[in-house]
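Engineer: turn this into a model:
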Amino acid sequence: MPIITIKTIINAPAQRCFDLSRSIDLHQISTIETKERAIAGKTSGLIGLNETVTWQAKHFGITQKLTSKITAFDSPSYFVDEMVSGAFKAFRHEHFFEMIHDQTEMTDRFDYTSPLGIIGKLFDNIVLEKYMFSLLYKRNQVIKEFAESNKWKKVLSV
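Structural biologist: Just a heads-up that it's a prediction; the model follows:
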């Protein structure tokens, strides 16, 4: 069961980073390469506790759907989204936000299990873990870019 942890330092308030991280609209901007879009549940705005979103995206040449639910929420320091249905056997994505001096340390902890037993583990080792790290890293860079500029105003109500 791989666990991916990524820390990103952002020169912006924790509340802004927290809200950008739960923005459906910014998520779609950050995943433009995989054509990810919200098709059911919460499809725009800010997702909150006990809300679900169903994403459709193209990964490895295959169009896939994944539904996740916000299962824990403590604004502006922490939230968790967990897979309800989709290609993984399971996943839990924890998002932490901590103000350190005038910066936000944003930490993602993505804990997932691939399907297909030993074949899934082999796929993790060869491809999937690096692929997921890259997706999460790119997403965090977009959050950082928007949070540190006026772009955040495009996706968050002022």
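Engineer: use CA for all of it now, contacts and neighbours both
Structural biologist: Noted.
Engineer: where along this protein do the helices fall?
Structural biologist: For the chain, the helices defined by DSSP state H occupy 14-21, 24-30, 117-123, 129-147.
Engineer: so which of those helices comes closest to F73?
Structural biologist: Nearest to F73, of all those, is helix 14-21, at 10.4 Å by CA to CA.
Engineer: can you list the buried residues in the closest one?
Structural biologist: Of all the residues in helix 14-21, those buried under the rule 16 or more other CA atoms under 10 Å are 14-21.
Engineer: and that helix, how far out from the chain middle?
Structural biologist: Relative to the chain's own centre, helix 14-21 is displaced by 12 Å; criterion: CA atoms, centre = their mean, to the nearest Å.
Engineer: equivalent analysis for stretch 23-42, please.
Structural biologist: That offset, for stretch 23-42, works out to 10 Å (CA atoms, centre = their mean).
Engineer: ok, stretch 125-136 next?
Structural biologist: The answer for stretch 125-136 is 14 Å, by CA atoms, centre = their mean.
Engineer: L116 - how many residues pack around it?
Structural biologist: Applying other CA atoms under 10 Å, we find 12 residues neighbouring L116.
Engineer: tell me the spacing between it and S85.
Structural biologist: Distance, L116 to S85, using CA to CA, to the nearest Å: 15 Å.
Engineer: to compare with the earlier structure, here is another sequence to fold:
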Amino acid sequence: MIDFKKHSGIHSIKTEQVLNIPLGKAWDFFSSPGNLEEITPLNMGFQITSELNKKVYAGQVITYKIGILPGIKSSWVTEITQLKNQEYFIDEQRFGPYKMWHHEHWFKALPNGKTLMKDEISYKVPFGIIGSLAQQIFIRKKLKSIFEYRYAALERMFNGG
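Structural biologist: Sure thing, here's the model as predicted:
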């Protein structure tokens, strides 16, 4: 499920997915930044450029290169601003393609060893009316395709799909 909304010039995306793995295994996977490449479309040219610790921690700064348009790469710097072990972590853009990016990753143990994973993203596009037009024409579609790809990748990896 992917839900898009807009409020006060800020766009939000909410996704959720049940994974057929226990909470500890889900947390281990998602709290290891190096695994992000496995669930990101190849055509984005996504590359982590900072040294990585095994697990995320509050205050950690992670740098990336991403393809924002064909042939155009952008640097992206995020910080893990908050973390509660096996419950949630939040990354926020410090520098990058958005005017604002706030991404909450939530995890909850379910019966029978499954995990509910939720993402809540709030973002604002730059460049005023030009950015708003870009949001309508391709940014929303691009983000939708990224989260659809991620959903399918996680289904294959953890749900036998």
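Engineer: quantify their similarity with the TM-score.
Structural biologist: Aligned and superposed, the two chains score 0.84 in TM-score terms (TM-score structural alignment, normalised by the length of structure 1); 148 aligned residues with a CA RMSD of 1.8 Å.
Engineer: just to revisit the earlier point, okay if I get the helices of structure 1 as CSV plus distance to Q103 of structure 1?
Structural biologist: Shown next, in CSV, are the helices of structure 1 (distance: least, CA to CA, whole Å):
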stretch, distance to Q103 of structure 1
helix 14-21, 8
helix 24-30, 20
helix 117-123, 37
helix 129-147, 11
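Engineer: check the ones you listed for me and report the most buried one.
Structural biologist: helix 14-21 (a mean of 22; mean count of other CA atoms under 10 Å).
Engineer: picking that back up, between the helices of structure 1, which gets nearest to T43 of structure 1?
Structural biologist: helix 24-30 (6.4 Å).
Engineer: where in structure 2 does the closest one align, residue-wise?
Structural biologist: The alignment of helix 24-30 of structure 1 onto structure 2 (TM-score structural alignment) covers residues 33-39.
Engineer: ditto for stretch 119-138 of structure 1
Structural biologist: The aligned range for stretch 119-138 of structure 1 is 130-149, by TM-score structural alignment.
Engineer: residue in structure 2 matching Q64 of structure 1?
Structural biologist: By TM-score structural alignment, Q64 of structure 1 lines up with S74.
Engineer: and T113 of structure 1, what does it touch?
Structural biologist: 1-2, 88-91 (CA atoms under 8 Å, 6 or more residues apart in numbering).
Engineer: how about the strands in structure 2?
Structural biologist: 2-7, 10-19, 47-48, 61-69, 72-84, 88-95, 100-110, 114-124 (DSSP state E).
Engineer: hmm, who's touching the fourth one?
Structural biologist: So the one you mean is strand 61-69 of structure 2. So strand 61-69 of structure 2 is in contact with 43-52, 73-80, 97, going by CA under 8 Å, 6+ apart.
Engineer: the second one now?
Structural biologist: Under the criterion CA under 8 Å, 6+ apart, residues 1-6, 26, 114-124, 147, 151, 154-155, 158-159 lie in contact with strand 10-19 of structure 2.
Engineer: try the longest one
Structural biologist: The set of residues external to strand 72-84 of structure 2 that reach it, using CA under 8 Å, 6+ apart, is 45, 56-68, 88-97.
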